[in-house]
Structures are given as structure tokens and as C-alpha cells.
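In: sequence and predicted structure below; questions after.
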Amino acid sequence: MSVSVDVWSDFVCPFCFLVSTSLKRLEETHDIELTWHAFELRPFGSPPPDAQYRQFIAEKTPAMVAMAKAQYGVDIQQGPFGIDSRWAHRATKWAEQQGAGNGFAKAVLAAYWLQGQDISQIEVLAACAESVGLDASNLAASLAEPLYDAAVEEDIALAQQLRLSGVPASVFAKRYLVVGAQPYDVFADVLQQALDPQQPSN
């Protein structure tokens, strides 16, 4: 039986990328239906990060990179800091409408966190779309359509309704909430609980 997994994330959040690695492994071992939902750590239209915050992030980055390598086996090569992720969220809704939302979202995360690309640029998003078999020749015009921005806002509103204050946040079977970039074993345990609620979790 397939289990739904709804994940609220922001593409520029390192822990959202790390959780994608755990979920990718879960997809390989279990029957899940993964859906990505928009969440903006810096809401659309926010001013650029100031120098003090940039310095804070710069100081924290080496520890995050080391942790990603040690615990998740990935070599981080981060894209530009402080970019607007709204276009990437819109593009995910566009890809989702064509049945490729999951693959596209993972391609965007990889582009930013493994390839150091600027995912606020249409050409980068187009390349991600093409990598999962989508025709991105008119992507810029498509993303200008109001329905995709409205879909992003719906995700954000639903996160507020569910009282999700941070990301990543993964909801299994519309019932079990897992917060943070948990390792594969945690997700596998929650998935088993979703499949058999009578079974005690580890």
C-alpha cells in the first residue's frame, strides 16, 4: 500500500536538501507518494540579508558541510546565498501539474546544493525541468501565470494552518509529522507506524 508523504521545504534550506537524501532512500525501499510543498524561510519580497546575518551564516557553514558529509555522505557545494526561491517554488507547481513535481524538486535541490547553481534564474530551472523530461521552452511565460503563484501561497497557508513553524516538515499518511532532517531509519519507522498503527514504534 502506498503511503503519502507531504514535505514542506525551502530549496535554500540545507536541512531540506539533507532530508531529500533520506526520502530518496525511502523511495527506493518502500512504496511512498512524495509531494513537495512550498515554504519560504525568507518570504517573497523580503529585503536582502544584512552583513551581520551573512557573517553568521558564513561562520556556521563549515560545520554544516562537515555534518552533511559525515552523516549523509554528500559533498555540499552551495549556490548563491540570499537568493529568492519563489520562482523555484512556482516552477515546482508547474512541474507537478505535469506529473513530475517530485523529480523536479529533487533536481532543483541538487542544482543548488551539489552544483552551486543560482536557482532563481529561469535558465537553471529550465535545465532542471529538462533533466526530468519536461519541455521548458516556454518556462518563463508559463511561470508568469498567476495560478502557480497562487498554488505556492496555498502551500504556505496550509503550513500555517498545520502550525508548521520551520522546515523540513514531513507528514506521513496525512497524520504523522516528522520535523527536521531525520535519518532514513527514523522515516522507515514512521512509515511502518503509518502502515500499521497498532504496531508500536521503535
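Out: That came through, no problem.
In: when you work out contacts or count neighbours from here on, use the C-alpha atoms and nothing else.
Out: Will do.
In: the strands in this structure, which residues?
Out: Here the chain has its strands, by DSSP state E, at 3-9, 32-38, 169-172, 176-179.
In: give me the contact list for the third one.
Out: Under the contact criterion CA atoms under 8 Å, 6 or more residues apart in numbering, strand 169-172 has outside partners 3-9, 177-180, 190-191, 194.
In: one more structure, for comparison:
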Amino acid sequence: MSTSVDVFIDYVCPFCFLVEPALEELRRDRDVKVNIRPFELRPDPVPTLRPEDDYLPRVWNDLVYPMAERIGIPIRLPSVSPQPRTEKAFLVLQLAHEHNIAGTYSQAMFQAFFQDDRDIGDEEVIVDVSRTLGLEATSVREAMASPARKRQHQADLAYATETMRITAVPGIVIDGTPLQGTPSATRLKKAVDALTTSKGCRQ
């Protein structure tokens, strides 16, 4: 039986992008089901961050760039200011889930923001990125305007914060057990192996 791995992300979090190679290796080497779940770091009306202020450049210089260089992912601090809200992109994530391309869609959103410096809060950018993955523009626009999807998104955020107690991203929960930080592939596989062994002992 596959081990469930819930990955809570926000598309403006560089560490969520940088954990992608580790998750891909986990998918390749272990029998897991990875579930991409939304978590907005700064939901409306909380102000989003600005790259021209001190905080983002300091974090990027001290943490993001060294990690990206170590992993081998080209990445740069986006110039979009203030940083975009991600609700609309997450509404389309629901559509991507329905087409079984949630992982591919999320990767494309990260690349658009952190490699192509595009405003992923802009509806036309979201439509353009989605179309490259085979999603119809009409369906994407309908998803962003759907009251039902907005209600589902709020329920998903409540699940993250109230049920799973997620406070930071990437928030990785393996079969109900949270894993702190931005784990390597080795750490992810060890966690999956330990839980698999534990479940086997209880059966």
C-alpha cells in the first residue's frame, strides 16, 4: 500500500520549489502518493512582501541562494512587487488535480515565478502557464471565478491550519507525521521507511 505524503506549499515560497527534486526522488524510489495541498503564507488582507525591502534579499542571500546552488536549481528573487497573492493559482490547482497534473502544474508555477520572473497572481499569466500543460483557457478562467472552488480553497486552508497545524511551508506530513524544515531526499526516504516498518510491526 502506498504511503501518503501531504505537501503543503505556497507558490511564492522558494523553499517549496527547492524541495521539488527531493520529492521527485522520493516518488521514484518509494511507493508513495504525494498530495499537493495549498497553504497561503499571507492570505488577503495580510500584506505581501516586497523584494526591495530588506527582508527578502537577506533571506535569499543567506539561505535561498546557497541551497539552490547546492541542489543545482537556477533561481532568482522575483522582481514582482509586492509579491503576488496565490489564491487564484490555487483555485486552478484544484482543476489540475482533476486532470492528474497537480505536480506538473505546481512545478510550472514555481518556474514561472522563480525562473521567469512572471506575476503568478495575474489571471492571464495563470491562463498562459496552464495552457502549456494542456488545460483549456476557458476552464482555467472558470476555475478562478468559481464560488464553489473558492469555498473549497477556504476549506483546504482551514484543513492546513486547523487540522494539520501547518504554520510554515513546505509543510510535509508523511502518513500523518509532520516533518520539519526542507528535507533532503535521503531524509524523506528514511522517514517513509521508518513509518512503513512501524506499520508492518503493528499488523
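Out: All right, it came through fine. Please read these numbers as outputs of a predicted model, since none were measured by experiment.
In: one step back: quick one: which of the strands of the first structure is nearest Glu154 of the first structure?
Out: Glu154 of the first structure lies closest, by CA to CA, to one member of these: strand 32-38, at 8.6 Å.
In: that closest one to strand 3-9, inter-axis angle?
Out: Using axes from the mean of the first three to the mean of the last three CA atoms, to 10 degrees, the inter-axis angle of strand 32-38 of the first structure relative to strand 3-9 is 20 degrees.
In: what's Lys189 of the second structure aligned with over in the first structure?
Out: Matched to the first structure by TM-score structural alignment, Lys189 of the second structure sits across from Ala188.
In: quick one, what contacts the residue nearest the centre of the first structure?
Out: Centroid-nearest residue in the first structure, with CA atoms, centre = their mean: Ser9, separated by 4.1 Å. By CA under 8 Å, 6+ apart, the contact list for Ser9 of the first structure reads 16, 36-40, 167-169.
In: again, only this time at 10 Å
Out: Applying CA atoms under 10 Å, 6 or more residues apart in numbering to Ser9 of the first structure gives the contacts 15-17, 19-20, 36-41, 89, 105, 166-170.
In: quick one: the helices in the second structure?
Out: Counting by DSSP state H, the second structure has helices at residues 14-18, 20-29, 55-59, 65-71, 87-98, 102-114, 123-131, 137-145, 147-158, 185-202.
In: Val80 of the second structure is nearest to which of these?
Out: Closest approach to Val80 of the second structure among the helices of the second structure is made by helix 102-114 (8.7 Å; CA to CA).
In: post-alignment, the closest one versus the first structure, mean distance?
Out: Comparing helix 102-114 of the second structure with its match in the first structure after superposition yields a mean distance of 1.6 Å (mean CA distance after the TM-score superposition for the first structure).
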